[in-house]
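> what's the 3D shape of this:
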Amino acid sequence: MTTPLLTILFALGLTGGFFSGLLGIGGGIIMVPLLLYIPSLSGVAVLSMKTAAGITMVQSLAGAFSSLVAHRKNKFVHPSLVMNMGTASIIGALVGSLFSKNIDSNTMLGIFACMALMATLIMFLPKGSDDDEVDLEEVKFNKFLAFFVALPVGLLGGIIGQGGSFILIPLMLYLIKIPTRIALGSSSGIAFLSALAGFIGKYSTGQIPVMMAFVLVSGSVLGAQFGGYISKKLKTTRLRLILNIIIAGTALRIWYQLNATVFYLLLMTGLILGFVIFLKTRKTKNEKNTLET
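Model prediction:
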């Protein structure tokens, strides 16, 4: 293992950790493509999806914990929601991580791409207004629905080395109807529990390169604290926009690698949907302005 590779891993850890703290995600949605492409483009190493999954499971664990600390200070973590969805995620992630030893890298990459695509599609669902200031005690949710939403996400996340928050957050926002800041904060706790179970499964089956993971995590912990600090200062609409861009961009990049035809179909569909949403939003604003005048 070379010094240039360790340096790149530390820098990637800072990047993934920052977005982990900013958006309440484990950071794996960003870290997987970075690990697959940056070391290769730099000419220092070529990492497989299985290796990236092992590393990002540790990074997701550390990043989610650091993010949880930051969001808990800001009082954006809903204890009941974390325990409900976290329990389901633990069960799913432990089973998935143990089973992942028998899955090849290309299949893992395909699962990752499908999860990112699903999260992107969920973002197109309509969502009502969202207040920046929300009291935790006022947030209510369907516990049965929340549990069975988190269970399959934990299972798939355990396979690909993710806490799963990059898809949990859209589901929490658009399906379970959790306010944005509470969803971002609580997802870090759920992702931590899921990543902990996934780490146990992958470590026990020898899928984690310890030194590489340690260097990456060192940068991740530092980056997550800064990301959590910035998150509190941004409006919820901007946080959702950043999350949308990251997830959609990752999904397209992975699908381009897997199947160029699917990539171009997804790109064209996304552009058309985006244009339709833009026109609809513009029409709604014009109607609102007309009523006000």
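
> switch to C-alpha atoms for all contacts and neighbour counts from now on
Fine.

> Nearest spatial neighbour of S231, chain-adjacent residues omitted?
Leaving aside its sequence neighbours, S231 sits nearest to L22 (Cα to Cα, 6 or more residues apart in numbering; 4.6 Å).

> ugh, wrong one, F166
Nearest to F166 is I25, by Cα to Cα, 6+ apart, at 5.8 Å.

> Secondary structure element holding the residue nearest to S231?
Assigned by DSSP states H and E, L22 belongs to helix 3-23.

> Before we compare anything, build this one as well:
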Amino acid sequence: MQIYLPIAEVSVNAFLLLGLGGFVGILSGMFGVGGGFLMTPLLFFIGIPPAVAVATEANQIVASSFSGVLAHLRRKSVDLKMGCVLLVGGLVGAGLGVLLFNYLKSLGQVDLLVRLCYVVFLGVVGALMFVESLNAIRRSKRPATGPVRRTRDRGWVSKLPFKTRFRVSGLYISVIPPIMVGLVVGVLAAIMGVGGGFIMVPAMIYLLGMPTKVVVGTSLFQIIFVTAFTTLLHATTNFTVDVVLAVLLLVGGVIGAQIGTQIGARMKAEQLRILLAGMVLLVCGKLALDLLIQPAELYSIAAPGGH
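Coordinates of the predicted model:
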């Protein structure tokens, strides 16, 4: 069943979009990731223009993150003060990211920028996850040698000024690193259409020293507002948010997440991580090939300004 997407200006099979939403929803349920960093490249592959894919996926992340953060609020595993500090940087970063996005769109280079960002980030993140997963599998096969004590040393982070106390996280640190982390994630949300959790979560654990139990909920709290702000800016300045596309992806994603949660409960954490790393590297490889291989049609009838 073909359906016309008014903003993307293409006709796509509705069941294909539901299937993509379901597939990424399954991954979200299995691995605990938002899935934006995989969904957006998959939309490229089926012919959705990158500018529309980025803005629409940011819209979908708002709904999925809101659902997730409600569960974490019930468990009291959200550091609202830390979330608000991250949000300050995130909103500034989103604004800067949309300005850069608009400037490159006016030059006709935005599609190339989005694809290059995905190749770089997916390649780096996928490779690091793959290596870490292999090491975890090797460690799990070794006999236990007793508990290993780890000291949490944040080095230069603990020496910065403007310190404040984050009681839920049990931290007394400067507000500068959280603002910078939020800034980077805000820029990524605007340019790549992702929540940024795959960068924010490791940064919150290893850079800020936050306890793992409050990291995911706090990250989702910040992502809701940053992606909502990003969607609003894209919708009002670029007119690139396709509501029909977002609804179809969201319906598939909600159903897929329930299935993925059940599958994930039956697999080991190490197996899940290495499987996700493999998928990330496959998507990265396909994007890189599309950039390197000469296209079948060398010319486009679209004007650089989108008119």
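
> quick revisit: helix, strand, or coil at the residue nearest to F166 of structure 1?
Per DSSP: H, G, I helix; E, B strand; the rest coil, the local secondary structure of I25 of structure 1 is coil.

> Pull the residues that contact the helix holding L22 of structure 1.
Residues from elsewhere that reach helix 3-23 of structure 1 (Cα atoms under 8 Å, 6 or more residues apart in numbering): 25-28, 30-31, 34-35, 39, 44-45, 59, 63-64, 66-67, 70-71, 184, 212, 215-231, 239, 243.

> Quick check: buried residues in that helix?
5-6, 8-23 (16 or more other Cα atoms under 10 Å).

> so what's the residue nearest to F166 of structure 1 up against?
So I25 of structure 1 contacts 19, 63-64, 67, 163-166, 169, 184, 187-188, 191 (Cα under 8 Å, 6+ apart).

> at 10 Å what do you get?
Contact analysis of I25 of structure 1 by Cα atoms under 10 Å, 6 or more residues apart in numbering lists 16-19, 60, 63-64, 67-68, 162-169, 184-192, 224, 243.

> Which of those residues fall within helices?
Among these, the members falling in helices (DSSP state H) are 16-19, 60, 63-64, 67-68, 165-169, 184-192, 224, 243.

> Looking at structure 2, name the residue matched to S218 of structure 1.
Using TM-score structural alignment to pair residues, one finds that S218 of structure 1 aligns to V251 in structure 2.

> Where does that match sit: helix, strand or coil?
Criterion first, three-state DSSP; result for V251 of structure 2: helix.

> residues near it, how many?
Around V251 of structure 2 there are 16 other residues, counting by other Cα atoms under 10 Å.

> can you check the one 3 residues further on too?
The burial count assigned to V254 of structure 2 is 19, neighbours taken as other Cα under 10 Å.

> What strand or helix carries it?
V254 of structure 2 belongs to helix 243-264, assigned by DSSP H and E.

> for that helix, the distance to its chain's centre please.
16 Å (Cα atoms, centre = their mean, to the nearest Å).

> quick one: the strands in structure 2?
In structure 2, the strands defined using DSSP state E lie at 2-5, 10-13, 163-166, 171-174.

> got those as JSON lines, with distance to P211 of structure 2 columns?
Output for the strands of structure 2, formatted as JSON lines (distance: least, Cα to Cα, whole Å):
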{"stretch": "strand 2-5", "distance to P211 of structure 2": "43"}
{"stretch": "strand 10-13", "distance to P211 of structure 2": "44"}
{"stretch": "strand 163-166", "distance to P211 of structure 2": "12"}
{"stretch": "strand 171-174", "distance to P211 of structure 2": "9"}
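
> Out of these, flag the one nearest L183 of structure 2.
L183 of structure 2 sits nearest to strand 171-174 of all these, at 15.3 Å, using Cα to Cα.

> what packs against that closest one?
Packing partners of strand 171-174 of structure 2 (3 or more Cα pairs under 10 Å, 6 or more residues apart in numbering; DSSP states H and E): strand 163-166.

> List the contacts of the strand it packs on.
Counting by Cα under 10 Å, 6+ apart, 79-82, 171-176, 210 sit against strand 163-166 of structure 2.

> Can I have the buried ones of these as a PyMOL selection?
Of the contacts of strand 163-166 of structure 2, the buried ones can be selected in PyMOL as follows, counting by 16+ other Cα under 10 Å:
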select buried, resi 79+80+81+82+171+173+174+175+176+210
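
> and of the contacts of strand 163-166 of structure 2, the nearest to A136 of structure 2?
Proximity of the contacts of strand 163-166 of structure 2 to A136 of structure 2 was ranked by Cα to Cα; the top entry is M210 with 21.6 Å.

> counterpart of that closest one in structure 1?
The alignment partner of M210 of structure 2 in structure 1, by TM-score structural alignment, is I178.

> Skip the chain neighbours and tell me the closest residue to that match.
M172 (5.5 Å).

> pretty sure the one you found contacts T180?
Yes - if you go by Cα atoms under 10 Å, M172 of structure 1 and T180 touch, sitting 8.6 Å apart.

> Looking at those two, which is more packed in?
The neighbour comparison of M172 of structure 1 against T180 (other Cα under 10 Å) goes to T180, with 26 against 23.

> Look up how far L171 of structure 1 lies from that one.
11 Å (Cα to Cα, to the nearest Å).

> repeat for L5 of structure 1
From L5 of structure 1 to L171 of structure 1 the distance is 36 Å (Cα to Cα).

> what does G198 of structure 1 give?
Distance from G198 of structure 1 to L171 of structure 1, by Cα to Cα: 20 Å.

> Pick out whichever of the two has more residues nearby.
The neighbour comparison of G198 of structure 1 against L171 (other Cα under 10 Å) goes to G198, with 37 against 22.
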